[in-house]
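K.L.:
here is a sequence with its predicted model. Questions after.
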Amino acid sequence: MKKVIVFGAGRVAGPAIRTLLERGHQVTVMDPVLERARRHVGDHPLGRAVQGDALIDGPALIESDPPDILVSLLPVALAVPAIELSVRYGISQVCPIYLNTARHLEDQIRRSGVTVLGEVGLDPGIDHISAARTIHNIHAEGGQVESFWSVCGSLPDHTANNNPLGYKLTWAPESLVGASVRDAVIVKNQKQVFYPRGETFRHYTLEEIQGLGWFEVYANADSTPYIQQYGMPEAKDVFRGTLRFPGWCDFVVATNSLGLYGQKKMSLEGVTFAGLVRQLAGAPAEAPVHDAVASFLGLPSHGLVLKQMEWLGLFDDRNIPISEGGPRDVLTCLFYEKLLLLPEERDLVVMQHRYRVFYPETRRTVLRISTLVERGGAGKETAIARTTGIPFGIGADLILSGRVQEKGLIGPTVPSINDPMLEQLEEMGIRFSDTEIEMD
């Protein structure tokens, strides 16, 4: 029996913890909210819930009962300190961190003799292992990947898509706000195209996913490392992006232009939402907030974006419920109020890869399309929890079983993880459907 410590018992923790318990591992879950940890462990004889802060109380827990592996489900901001715990105690770890953000720790991880498996989950995670396998198969058939297009979205199911933003949160609002001002890089005609600080939302396209309808698609983070990671140096176009229902991108552009993603702290005592928005728009206190924002942004006062802002509560004459913070914190408050997926509502996960493939021997060009669609919620596990959490459990189990021999900082596309994880996900019902279209 192997021992596992899981740090964090948030929205995606349940499927990860259950996967580990079902495989006979002893699992201790640490979270600042004890009831949250207990909910995921239940009365399983191999499970234990502990209250504590991973970075403050985690070392004592590790020292009192050393585990064989750590699973970090902590927020992104705490991912690097969690990896430092693995280095300090010589214990392998599975975590969601983007590999590029942990490169400065790579030598320390290697010297400590541990395995740190990053980019595990849905996106990043399942996107990597599914794409890497397909590209390997294309090359084995003698094909060349001319272009690669990959998108993913965690959305409300159509039955729960009932607000003007077309979006509901199944993950932390803080992460959504942070992602709205992230840089993005794609490759077009073998040249890099850079979108700084949320500019990607100005360059969205409309794309149809067969059977699901039309979505906005915008570039997400840096696509360039995956040319090497997926082994497709011949690709002329590489795009990794995010799916949203129509109306989201213009809202993000407008709120970003207004300064609502700013982090500069200020006193918010006695400040109303409308008052803060007037201030950001440079309008006097007596100005109608709706007209002030329309004028500042150069938008029609009757347009959708202004109506979205009004619905969210940005024009409300009520006090902001925090005494200090930046505009980003205020926007996060409203997301918590208005955008959380309710327990009785269903969510939707959509992932699609498109590969334009050229076969030199036959001079054929085909478009391969792989699509993953998962629905959840309505009193059961959400689709995002299932597709994000289960890969953590599988990844940790593969390391504990000795099937992963690689040491250092690695991603899920290494052969010892890629195929076994994808096969196990398929056995659990998480699988892609594939189609192929002949191109002229």
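P.N.:
Yes, it's here. Residues are numbered from 1 along each chain as shown.
K.L.:
use CA for all of it now, contacts and neighbours both
P.N.:
Fine.
K.L.:
isn't Glu234 up against His139?
P.N.:
No. Judged on C-alpha atoms under 8 Å, Glu234 makes no contact with His139 at a distance of 10.8 Å.
K.L.:
neighbour count for these two, which is higher?
P.N.:
His139 (15 against 12; other C-alpha atoms under 10 Å).
K.L.:
for Glu84, give its distance to Gly24.
P.N.:
Distance, Glu84 to Gly24, by C-alpha to C-alpha, to the nearest Å: 27 Å.
K.L.:
ugh, wrong one, I meant Ile62
P.N.:
With the distance defined as C-alpha to C-alpha, Ile62 ends up 20 Å from Gly24.
K.L.:
so for these two, which residue has more residues nearby?
P.N.:
Of the pair Ile62 and Gly24, Ile62 is the one with more neighbours under other C-alpha under 10 Å, namely 17 against 13.
K.L.:
ranges for the helices of the stretch 1-150 of the chain?
P.N.:
In the stretch 1-150 of the chain, helices defined by DSSP state H, counting those that start in this stretch lie at 13-22, 34-41, 54-64, 79-89, 106-112, 127-140, listed in chain order.
K.L.:
take the one below as the second:
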Amino acid sequence: MKQVLIIGLGRSSSVLIEYFLEYSKVNNTKITLLDQHQNDYTKTIKNTSLCSLIFFDIYDEIKRRNEIKKSHLVISMLPPRFHTLIAKDCIYFKKNLITASYVSDEMFLLDSEAKKANILILNEIGLDPGIDHISAMKIIDSLNDSGANILSFKSFCGGLIAPESSNNPWDYKFTWNPRNVVLAGKDGSKYLKDGSIKELKYNEVFTNTEKITIPQYGDFESYANRNSLNYIKKYNLENINTLVRGTLRRPGFCPSWDVLVKSGLTSFDEIDMKSVKTKYEELINKNDNKLIQNNLEYLDLFNSDENIKFNSPGDFLQSKLEKKWALSKNDKDMIVMQHKFEYELNNINYRLTSSMVLIGSDDIKTAMAKTVGLPVFFAAKQILEDKTSLKGVKIPVHKELYSPILKSLEDEGISFIDSIEEI
């Protein structure tokens, strides 16, 4: 019997766990779920009789290593800072590992050790990163096979609230880790535009946006996400002129968030809240944009003295947002993704647009949980059933991974609509 260890039972794990429990019924597989907080998981785990549920601090080395040693495959759904710790144990015990997170510098350095241990450490196989990679690589490989010269690639993704559940001026609610939302853009961004490298500092990210239109769902705005330059080589696009990866929000979100950034409210450093409040009020008074004013007034940030209870402005802001942007029981979230390619073929220039929209079922079976969890699940199946020969620290840009995973996602209703036009 093969054993799978899933570490981290947060809001993005519900669909992954559901599918694994069904898989275990017919595939002689034992599922162990590990978290450090003994909360009520009855909403996310419907049938606990099909799995082992254990709780302990992930820093408890003896218990952690014992569980990893017993497993055939480890899946970490923890925050990224824990992945390297788990990866080192997986290398020691020669166990395959999957995460949905970006490959950190520390993780990348484990590549040669993972290869020596003859294991696969697969990262970036959630939604973004994840579905963006596998859907883009299918198009890139197809265009390259046709002899096309790819000139530009822009990729956008956003986890938002479905139109029917949007009842606040930001058109946004939390569907994943709130801390990550508050920290978004903190490291700035880098991308390639018209052959030139563009680099934005944190206080520039949310003022440099691009309008995106999704058929049937209207307009969005996109801000550049992290370091897009890293993907030029990974996507085999060394001759491209433009490559940018961006995050989608509804119009008005980014300029409103920019006020919070520039006032210091998104900082998790110990900063005097009086100075932050003064800066915030100064920025609001100078801003005459009604949409921005309405968004910020809705947050109702400084109408009490409750900010004194928090260690940092970021903690204070996150606490406020968790109340204002909480999913209600019947709320539905929405995932939006769009790729835009420009390429030359037979002396004619084309634009290929590939779009995907998925609406969640409720506040538990969210579109976010589905689009993060299902790619992880289908990648895990490839490993458990010995259908991939890849070893080392990888992301899913290889056809032997992305092709079957994409097909499985399509069977679950996660698919793209493509259109091509001459330009």
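P.N.:
Looks like it arrived, so ask away. Since the structure is predicted, the reported quantities are computational estimates derived from the model, not experimental observations.
K.L.:
wait, which of the helices of the stretch 1-150 of structure 1 is closest to Thr382 of structure 1?
P.N.:
helix 13-22 (9.8 Å; C-alpha to C-alpha).
K.L.:
pull the distance from that closest one to the chain's centre.
P.N.:
Centroid separation for helix 13-22 of structure 1 versus its chain: 19 Å, with C-alpha atoms, centre = their mean, to the nearest Å.
K.L.:
run the angle between that helix and helix 34-41 for me.
P.N.:
Angle, helix 13-22 of structure 1 to helix 34-41, by axes from the mean of the first three to the mean of the last three C-alpha atoms, to 10 degrees: 50 degrees.
K.L.:
how far apart are helix 13-22 of structure 1 and its match in structure 2?
P.N.:
Taken against structure 2, helix 13-22 of structure 1 registers an average deviation of 1.8 Å after superposition, with mean C-alpha distance after the TM-score superposition for structure 1.
K.L.:
now the residue nearest the centre of structure 1. Nearest residue, chain neighbours left out?
P.N.:
The centroid of structure 1 falls nearest to Asp123 when counting by C-alpha atoms, centre = their mean (5.2 Å). Distance criterion C-alpha to C-alpha, 6 or more residues apart in numbering; nearest residue to Asp123 of structure 1, sequence neighbours excluded, is Cys152 at 7.1 Å.
K.L.:
which residue in structure 2 aligns with that neighbour?
P.N.:
Matched by TM-score structural alignment, Cys152 of structure 1 corresponds to Cys157 in structure 2.
K.L.:
with Ile410 of structure 1 instead?
P.N.:
Matched by TM-score structural alignment, Ile410 of structure 1 corresponds to Lys394 in structure 2.
K.L.:
can you count the residues close to its match?
P.N.:
Lys394 of structure 2 has 18 neighbours, counted by other C-alpha under 10 Å.
K.L.:
how about the helices of the stretch 1-150 of structure 1, which one is nearest Phe245 of structure 1?
P.N.:
Here helix 127-140 is closest among the helices of the stretch 1-150 of structure 1 (C-alpha to C-alpha), at 20.1 Å.
K.L.:
structure 2: matching residues for the closest one?
P.N.:
Matched against structure 2 by TM-score structural alignment, helix 127-140 of structure 1 falls on residues 132-145.
K.L.:
let's have the helices of the stretch 1-150 of structure 1 in a markdown table, adding distance to Thr371 of structure 1.
P.N.:
Below are the helices of the stretch 1-150 of structure 1 laid out as a markdown table (distance: least, C-alpha to C-alpha, whole Å):
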| stretch | distance to Thr371 of structure 1 |
| --- | --- |
| helix 13-22 | 22 |
| helix 34-41 | 30 |
| helix 54-64 | 37 |
| helix 79-89 | 30 |
| helix 106-112 | 34 |
| helix 127-140 | 10 |
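K.L.:
most neighbours per residue, which of those helices?
P.N.:
helix 13-22 (a mean of 22; mean count of other C-alpha atoms under 10 Å).
K.L.:
the residue nearest to Asp123 of structure 1 contacts Met351, doesn't it?
P.N.:
Yes. Using C-alpha under 8 Å, Cys152 of structure 1 is in contact with Met351, at 4.2 Å.
K.L.:
what sits against the residue nearest to Glu119 of structure 1 when sequence neighbours are not counted?
P.N.:
In space, and not counting its chain neighbours, Glu119 of structure 1 is closest to Pro96: 4.7 Å by C-alpha to C-alpha, 6+ apart. Pro96 of structure 1 is in contact with 72-73, 76, 79, 118-121, 124, counting by C-alpha atoms under 8 Å, 6 or more residues apart in numbering.
K.L.:
could you dump those to JSON lines with distance to Gly143 of structure 1?
P.N.:
JSON lines is the format used below for the contacts of Pro96 of structure 1 (distance: C-alpha to C-alpha, whole Å):
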{"residue": "Ser72", "distance to Gly143 of structure 1": "38"}
{"residue": "Leu73", "distance to Gly143 of structure 1": "38"}
{"residue": "Val76", "distance to Gly143 of structure 1": "37"}
{"residue": "Ala79", "distance to Gly143 of structure 1": "38"}
{"residue": "Gly118", "distance to Gly143 of structure 1": "29"}
{"residue": "Glu119", "distance to Gly143 of structure 1": "27"}
{"residue": "Val120", "distance to Gly143 of structure 1": "28"}
{"residue": "Gly121", "distance to Gly143 of structure 1": "29"}
{"residue": "Pro124", "distance to Gly143 of structure 1": "25"}
